[in-house]
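Peer 1: missing the sequence, but the structure's below:
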């Protein structure tokens, strides 16, 4: 098993090297409150553990040249982002560079055993490329509420068979390494904070719109999970008391009115009611409609598709406006599969947020699309597991 840092100073040094890459002892000394002699002791101890290696001489800053150090390039982390209909699996080095990445369709309703058979098979394929012999840790995201300390899903509405399944324990046994588990939108928020559009923002909301809708809440650079791990479950905020039934058992939830599945449902209903535009042509060609079809139809100018996207954006914007009034974030990041709908969705959301929230909260508030796409979740998974591995035992 990978060694762990012995104290908070070592953990701080490891995270600085993770986030900033190779650094000299002098540069690290500028960032941590340690004397030069104490810093040297802690760095030497980290080198002895194998977590850190020497990396040649640093650039001269006058006087005696300092030595660069970096995280061991041999470290490897498995990153898993499970969605409702697909899974992304990646391997990163300790500086969170993605070395290999696979995507595969799955149905999360098959249950945890079947889904993790797919995940382990994909991990094996990545190993076979030669980028990893084993893993020093694994981060996993799932599309439902997670009791974070134990890594256990709790009553996830779209995941039958997953309630209380010991994801963290089971995968740790299969992989032979530490495993951390979190909600998928929290990992997306971590990924965008580390390497995406929110990398310079410490207080922001990350709204993920896909098969479901969730919100990652980042406060002072840390994910806020709430008392029991369910913070940010905005998909089940009611937007219409007499609205559509939701898998959670209630009616009128945001997720029941605007998500990938809801968008496809409403598009299909429009065609069956007599709409004859691009959506009808797509249904005739394939026999089904998806959120991707709605996006493509909107791009082609289909009026119903455009109206569906605009209406959904207004509904999401109404909920986000309340969050902005309450939380006062520095940015709102919008990601997930449905963001293929693009700027029409974003424009509708912005209209609602800027109209409904106080000017003081929205005067300098960017509402932007996520940057990392399918790599956001796996990058966040790498952040999650390295946070654990690079923490004192």
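Peer 2: That came in fine, so what should we check first? Bear in mind that the values here come from a model prediction, so they are computed numbers and not experimental data.
Peer 1: could you use CA atoms for every contact and neighbour count after this?
Peer 2: Will do.
Peer 1: quick one: contacts for residue 298?
Peer 2: Contact partners of residue 298, counting by Cα atoms under 8 Å, 6 or more residues apart in numbering, are 304, 305, 306, 341.
Peer 1: most neighbours out of those residues, which is it?
Peer 2: Tallying neighbours with other Cα atoms under 10 Å puts residue 305 at the head of the contacts of residue 298, with 28 neighbours.
Peer 1: just checking, it touches residue 279?
Peer 2: Yes. Using Cα atoms under 8 Å, residue 305 is in contact with residue 279, at 7.4 Å.
Peer 1: any common contacting residues for these two?
Peer 2: Residues touching both residue 305 and residue 279 by Cα under 8 Å, 6+ apart: 267, 294, 297.
Peer 1: which SSE is the last one in?
Peer 2: It refers to residue 297. Taking DSSP states H and E as the criterion, residue 297 maps to helix 291-299.
Peer 1: hang on, the earlier thing: closest one to residue 379 out of the shared contacts of residue 305 and residue 279, please.
Peer 2: Closest to residue 379 out of the shared contacts of residue 305 and residue 279 is residue 294 (28.6 Å), distances taken as Cα to Cα.
Peer 1: what's near enough to touch the closest residue to that closest one other than its chain neighbours?
Peer 2: Distances taken as Cα to Cα, 6 or more residues apart in numbering place residue 305 nearest to residue 294, at 5.5 Å, with adjacent residues excluded. Going by Cα under 8 Å, 6+ apart, residue 305 touches 267, 279, 294, 295, 297, 298.
Peer 1: make a markdown table from the residues you listed and add distance to residue 93 to it.
Peer 2: Compiled in a markdown table, these are given as follows (distance: Cα to Cα, whole Å):
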| residue | distance to residue 93 |
| --- | --- |
| 267 | 43 |
| 279 | 44 |
| 294 | 38 |
| 295 | 35 |
| 297 | 40 |
| 298 | 40 |
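Peer 1: structure B:
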């Protein structure tokens, strides 16, 4: 039997303390400014335990003291704490088929710096891409005068992300070992992790809607991806393959898809499909997928009949996929992100538009809305995930 001084018990107690530090950190984050009494009330921790945990968070620099104004006309303000913005950096990265975007946020979630650069040459391998990202991150810190704090860095990719392996078919990168990639990170990057781009998008959208139980994101890049958030947690499915809404079949025996099926949504609703339908491959190449989506939106606003017809047909296909999504998951809302966001005025719809004869179908039809983050949902979602890692283990990012 283990004794109080055994290594097993010490490790177990340390784990409990780290878990309690995470609870307190997340509570402060949720309340923004929190007194010790409020922390005790919210967490159920005794005042003494809350005080002890707060003292440790002060020592490592995660929180800083502030005040809450007195509620009455008399009395001194109450002491409180808030997250220190420069404890550690939360870094989100999106590596897409055409560009690398980086968002650097403070511990409080405020964005401190960002960059977006189209890539003329694709890296030969994922390890090479990670090294390029780390170099761009260092340059971004220097250009914005940011100190080299400890960091949590999450890279979002258009591929399947599992605990030990990565597959990025658009780049031809298959069966890349995650532990090998993590070892390339410099000492200041205390955590390096990877996400599917659609998963990153839904993390960002769910963070904007903390009261919503189930959020689905349909993400447009060169094709269509997506993600699902249940009760604020990412639902990745077996092998990280959940949320691949681009491969919902919307036409039996339809256009062939690289996945091996025919009639997948991405063959009808994506910048690649749009450019093919109107024979504008050269325009797509010149503008890139991001620019081409904005270009189509501009033409739609100007009343371009070819573009409006294209988007009307795309809306029909999209509604077919959303019906499937609604019947399986019944999300409260479906958000169009990435390169679909600029086109949402022509693709969005609401169940209220159904006729009485379609009432049963309306039970699983869900509103389709635009992302408030526009085409930046992936990089911001990666930053949200990076920041969550800091709050979940603040001791892991302490400098002393």
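Peer 2: That came through fine. No experiment lies behind these values; they were computed from the predicted model shown.
Peer 1: quick one: the helix holding residue 297 of structure 1 to chain centroid distance?
Peer 2: Distance of helix 291-299 of structure 1 from the chain centroid (Cα atoms, centre = their mean, to the nearest Å) equals 24 Å.
Peer 1: what do you get for stretch 81-95 of structure 1?
Peer 2: 10 Å.
Peer 1: in it, what counts as buried?
Peer 2: Neighbour counts over stretch 81-95 of structure 1 (16 or more other Cα atoms under 10 Å) mark 81-84, 87-95 as buried.
Peer 1: now flag whichever of the shared contacts of residue 305 and residue 279 of structure 1 is closest to residue 64 of structure 1.
Peer 2: Of these, the one sitting nearest to residue 64 of structure 1 (Cα to Cα) turns out to be residue 294, at 62.9 Å.
Peer 1: which one in structure 2 is aligned with the residue nearest to residue 294 of structure 1?
Peer 2: Under the alignment (TM-score structural alignment), residue 305 of structure 1 pairs with residue 307 of structure 2.
Peer 1: next, the mean deviation of the helix or strand hosting that match compared to structure 1.
Peer 2: Element membership of residue 307 of structure 2, judged by DSSP H and E, is helix 305-329. Mean deviation of helix 305-329 of structure 2 relative to structure 1 after superposition (mean Cα distance after the TM-score superposition for structure 1): 1.2 Å.
Peer 1: please enumerate the helices of the stretch 51-200 of structure 2.
Peer 2: Counting by DSSP state H, counting those that start in this stretch, the stretch 51-200 of structure 2 has helices at residues 126-143, 178-182, 197-207.
Peer 1: out of these, nearest to residue 338 of structure 2?
Peer 2: Evaluated with Cα to Cα, the helices of the stretch 51-200 of structure 2 place helix 197-207 nearest to residue 338 of structure 2, the distance being 8.0 Å.
Peer 1: stretch 144-160 of structure 2: how far from the chain's middle?
Peer 2: Centre-to-centre, stretch 144-160 of structure 2 and its host chain are 13 Å apart (Cα atoms, centre = their mean).
Peer 1: next, the buried residues of it.
Peer 2: Across stretch 144-160 of structure 2, burial judged by 16+ other Cα under 10 Å covers 149, 150, 151, 152, 153, 154, 155, 156, 157, 158, 159, 160.
Peer 1: same question for stretch 306-325 of structure 2.
Peer 2: 307-308, 310-311, 314-315, 317-325.
Peer 1: what about residue 272 of structure 1, how many residues nearby?
Peer 2: 12.
Peer 1: what about it, distance to residue 284 of structure 1?
Peer 2: 11 Å (Cα to Cα, to the nearest Å).
Peer 1: about what we covered before: between the contacts of residue 305 of structure 1, which sits nearest residue 101 of structure 1?
Peer 2: Distance to residue 101 of structure 1, by Cα to Cα, is smallest for residue 295 among the contacts of residue 305 of structure 1, at 25.6 Å.
Peer 1: report the contact partners of that closest one.
Peer 2: Contacts of residue 295 of structure 1 by Cα under 8 Å, 6+ apart are 305, 340, 341.
Peer 1: so which of the residues you listed persist in structure 2?
Peer 2: Counting by both residues aligned by TM-score structural alignment, their matches' Cα atoms under 8 Å, the contacts of residue 295 of structure 1 that remain in contact in structure 2 are 340, 341.
Peer 1: who touches the residue nearest in space to the middle of structure 1 in this structure?
Peer 2: For structure 1, residue 188 is the residue whose C-alpha lies nearest the centre (Cα atoms, centre = their mean; 1.5 Å). Counting by Cα under 8 Å, 6+ apart, residue 188 of structure 1 touches 206, 216, 376, 377, 378, 379, 380.
Peer 1: now which residue in structure 2 aligns to the second one?
Peer 2: Read that as residue 216 of structure 1. For residue 216 of structure 1, the aligned position in structure 2 is residue 227, judged by TM-score structural alignment.
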